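Undergrad: predicted model follows, preceded by the sequence.
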Amino acid sequence: MSTETKKPTVLFVCVHNAGRSQMAAAYLTSLSGGEIEVRSAGSQPADQVNPAAVAAMAEVGIDLSAEIPKVLTTEAVQESDVVITMGCGDTCPFFPGKRYEDWVLEDPAGQGVEAVRPIRDEIKARVQDLIASLTKQ
């Protein structure tokens, strides 16, 4: 069985790759059923994923505890079809022909799980819209 279509690749980028981009990547991986290749990175990666983000995602059955913030590379952007930025401003490389979206979301850094829940829920809604836009026939 040969297929001509390649899975779309989405890269989520934020500064620390410790909260928003990790939650978005986890939701996209979980909700897309393997139909979309998912990456995440940060322009200045943190040492670990935000514990409040880990806790908020655990509440919805998604385990982020083993994730590690990754550094943003030019190659990661070049290899992605869609690049979604979350507050990284001009530090994100730009390549013509890519689909870019900037998701303005509150930064969960330094906040407790109560403050992270609404950010998590907004990310889920945006990810569901993204999946719909990428899987239209």
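TA: Structure's in. What do you need?

Undergrad: going forward, measure contacts between C-alpha atoms and count neighbours the same way
TA: Fine.

Undergrad: in the longest helix along the chain, which residues are buried?
TA: Identified as the longest helix of the chain according to DSSP state H is helix 113-134. For helix 113-134, a neighbour-count test (16 or more other CA atoms under 10 Å) marks 113, 115, 116, 117, 119, 120, 123, 124, 126, 127, 134 as buried.

Undergrad: report all helices and strands that it contacts.
TA: helix 20-32, helix 51-58 (3 or more CA pairs under 8 Å, 6 or more residues apart in numbering; DSSP states H and E).

Undergrad: dump the buried residues of helix 113-134 into TSV; add distance to residue 55 as well.
TA: TSV is the format used below for the buried residues of helix 113-134 (distance: CA to CA, whole Å):
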residue	distance to residue 55
113	7
115	11
116	9
117	9
119	13
120	11
123	15
124	15
126	20
127	19
134	29
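
Undergrad: A further structure is provided below for comparison with the first:
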Amino acid sequence: MTYALLFASPFVFGLTALIAVVIAYVRKPEAEPVVASHYRHQIFAFWIAFFLSVLAAAGLMVAVGFLVYENLFSLLSATPADPWEAVAMDVSPRLPAASLVGLIAFATCYGMATLWLIVNVVVGILRLNAGRGFGRAAS
């Protein structure tokens, strides 16, 4: 069940991953060794994906922040005193380089987190179906 929640998490912005990691933390102490190793691996995969998602959020905040600042600053600094001149003013939005870098960082980190979770879920399900664990409990 926790693998399904982890698999769905990139598509709902991580909400189901929080549920999956809570389930893994709660069930890990009383689980059999092979299943406990899967819970440990799910917790590990969650924290790596969480770190990548934090980096993605930071990139998105940089992108949006520079985009809003640059366009708002250019709009306010170029506002004419005459209202009729303001109507004819060219207000084409600009995309600052920092915003582009932030968007690239966001897309890269979020893509890596998505790929990380999906690959870990597929490998985990295959190992669980084969009765094999991770780490010390691997057989």
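TA: Yes, it's here. Fair warning: this is a prediction, and the values are worked out from it, not measured in the lab.

Undergrad: TM-score of the superposed pair?
TA: Remark: TM-score between the superposed chains equals 0.32 [TM-score structural alignment, normalised by the length of the first structure]; 72 aligned residues with a CA RMSD of 4.8 Å.

Undergrad: thinking again about what came up before, relative to helix 51-58, how tilted is the longest helix of the first structure?
TA: 60 degrees (axes from the mean of the first three to the mean of the last three CA atoms, to 10 degrees).

Undergrad: could you give the angle of helix 113-134 of the first structure to helix 20-32?
TA: 50 degrees.

Undergrad: give me the distance between the residue positioned nearest the centre of the second structure and residue 65 of the second structure.
TA: Central residue check for the second structure by CA atoms, centre = their mean: the C-alpha nearest the mean position is that of residue 53, 3.1 Å away. Per CA to CA, to the nearest Å, residue 53 of the second structure is found 18 Å from residue 65 of the second structure.

Undergrad: try residue 106 of the second structure
TA: 13 Å.

Undergrad: before we move on, what about residue 107 of the second structure?
TA: From residue 107 of the second structure to residue 65 of the second structure the distance is 16 Å (CA to CA).

Undergrad: same check on residue 123 of the second structure?
TA: From residue 123 of the second structure to residue 65 of the second structure the distance is 38 Å (CA to CA).

Undergrad: excluding its backbone neighbours, what's nearest residue 120 of the second structure?
TA: Nearest residue to residue 120 of the second structure, sequence neighbours excluded (CA to CA, 6 or more residues apart in numbering): residue 45, at 7.0 Å.

Undergrad: touching, the one you found and residue 117? I think so.
TA: Yes: with contacts counted by CA atoms under 8 Å, residue 45 of the second structure reaches residue 117, the gap being 6.6 Å.
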